[in-house]
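Enquirer: my questions concern the predicted model and sequence given below.
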Amino acid sequence: MTEKRYTKNGEWAAWDRDRLVVGLSRAAVEALGEVTFVAAPIPGQKLSPGAPSFTVEAVKAAADFETPVAGTVVLVNELLKASPEILNKDPENEGWIFVLVDADRTAWESLLDSSSYQTWTEGEGGAS
């Protein structure tokens, strides 16, 4: 994967060749606590930026998250169904949520780079 870009809500996105892998940042996962369930989008589903795309339920809270850029879902991380705790252990690698094709590279470039995201989370008291 290439560099990750982030939203202020804690979603990350990184290119893997012509596909965009989407997940949840460590800061966002830590804010939620121990993850107990992940509801991913359905393969074939077309997602629009800002539209709810996945839900994470945890001991502390449940939250809906948005897709960072437009695209069509081609793959979801099936491991999270049986082992949602993977999201706590390795949210930015093994804990990816879904993969998009036909994603908008220009919209991805407008997301926060890792340094800007870290600065934002420190200034805002963490991801929501």
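Expert: It's in. Residues are numbered from 1 along each chain as shown.
Enquirer: going by C-alpha atoms from here, please, whenever you check contacts or count neighbours.
Expert: Fine.
Enquirer: this structure: strands as residue ranges?
Expert: Listed in chain order, the strands of the chain (DSSP state E) span 5-6, 11-16, 19-24, 35-39, 46-47, 52-58, 62-66, 71-76, 98-101.
Enquirer: any chance of TSV for the ones you listed, columns mean neighbour count and distance to Glu122?
Expert: Supplementary listing: those in TSV, determined by neighbours: other Cα atoms under 10 Å; distance: least, Cα to Cα, whole Å:
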stretch	mean neighbour count	distance to Glu122
strand 5-6	25	14
strand 11-16	22	16
strand 19-24	25	17
strand 35-39	20	22
strand 46-47	18	29
strand 52-58	18	22
strand 62-66	16	20
strand 71-76	20	30
strand 98-101	23	27
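Enquirer: tell me what the lengthiest helix in the chain is packed against?
Expert: Secondary structure of the chain per DSSP state H: the longest helix is helix 114-124. On a contact count with 3 or more Cα pairs under 8 Å, 6 or more residues apart in numbering; DSSP states H and E, helix 114-124 meets strand 5-6.
Enquirer: next one for the comparison:
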Amino acid sequence: MLAANWSHPLPGGVWRAVFFGFSAAMLGVSGFESSANFIEEQKPGVFPKTLRNMWAIVAVFNPAISLLALSLFPLSTITSHTEDLLAHMGFIAAGPWLRTAVSIDAVLVLSGAVLTSYVGVTGLVR
């Protein structure tokens, strides 16, 4: 499946695909700025380590999840599940319980991002 998806012609060419892929990847690392909200609460030297660890995790997991999706699904399935691809992967792998778990995790992560932004704004106001 990976070979078939990889050899599929790209609409708009390679550079357009790289542009949109890079843009999507930057959305995938949104939230890094929220760690800066806690810099005043960290000991000196901890913040660079935090950023290094976050980049390392993202550099491993994002490409791995993308390759897994390209290896398991035809492009038509990937394009039809643009809003919930990871949850759909969980459903295919283990059934509805994993789809639900992935969806709940996404809600918790986004809720944490909102809480973090609230903490950051509160710190700026004080």
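Expert: Sure thing, it's come through. Here the structure is a predicted model, which means the values were calculated and not measured.
Enquirer: any idea what the TM-score is?
Expert: TM-score for the superposed chains, counting by TM-score structural alignment, normalised by the length of structure 2: 0.25, backed by 60 aligned residues with a Cα RMSD of 4.8 Å.
Enquirer: follow-up on the earlier one: out of the strands of structure 1, nearest to Gln118 of structure 1?
Expert: Gln118 of structure 1 lies closest, by Cα to Cα, to one member of the strands of structure 1: strand 5-6, at 9.5 Å.
Enquirer: I figured Ile78 of structure 2 hits Ala87, correct?
Expert: No - with contacts counted by Cα atoms under 8 Å, Ile78 of structure 2 stays clear of Ala87, the gap being 11.7 Å.
Enquirer: one step back: indicate which one of the strands of structure 1 is closest to Thr121 of structure 1.
Expert: Of all those, strand 5-6 comes closest under Cα to Cα, at 10.7 Å.
Enquirer: Ile78 and Ala87 of structure 2: which is more packed in?
Expert: Ala87 (22 against 18; other Cα atoms under 10 Å).
Enquirer: how close does the closest residue to that one other than its chain neighbours sit to Ala56 of structure 2?
Expert: Nearest residue to Ala87 of structure 2 in three dimensions, chain neighbours excluded: Arg99, at 4.5 Å (Cα to Cα, 6 or more residues apart in numbering). Here Arg99 of structure 2 is placed at a distance of 26 Å from Ala56 of structure 2 (Cα to Cα, to the nearest Å).
Enquirer: quick one: residues contacting the spatially most central residue of structure 2.
Expert: Nearest to the centroid of the C-alpha atoms of structure 2, with distances taken as Cα atoms, centre = their mean, sits Gly28, at 3.7 Å. Residues counted as contacts of Gly28 of structure 2 (Cα atoms under 8 Å, 6 or more residues apart in numbering) are Asn62.
Enquirer: count the neighbours of Trp120 of structure 1 for me.
Expert: Count around Trp120 of structure 1 with other Cα under 10 Å applied: 15.
Enquirer: can you check the one 3 residues further on too?
Expert: Using other Cα under 10 Å, Gly123 of structure 1 is surrounded by 9 other residues.
Enquirer: return the distance of the residue nearest to the centre of structure 2 relative to Met54 of structure 2.
Expert: Between Gly28 of structure 2 and Met54 of structure 2 the computed distance is 12 Å (Cα to Cα).
Enquirer: please consider this matter closed, and thank you.
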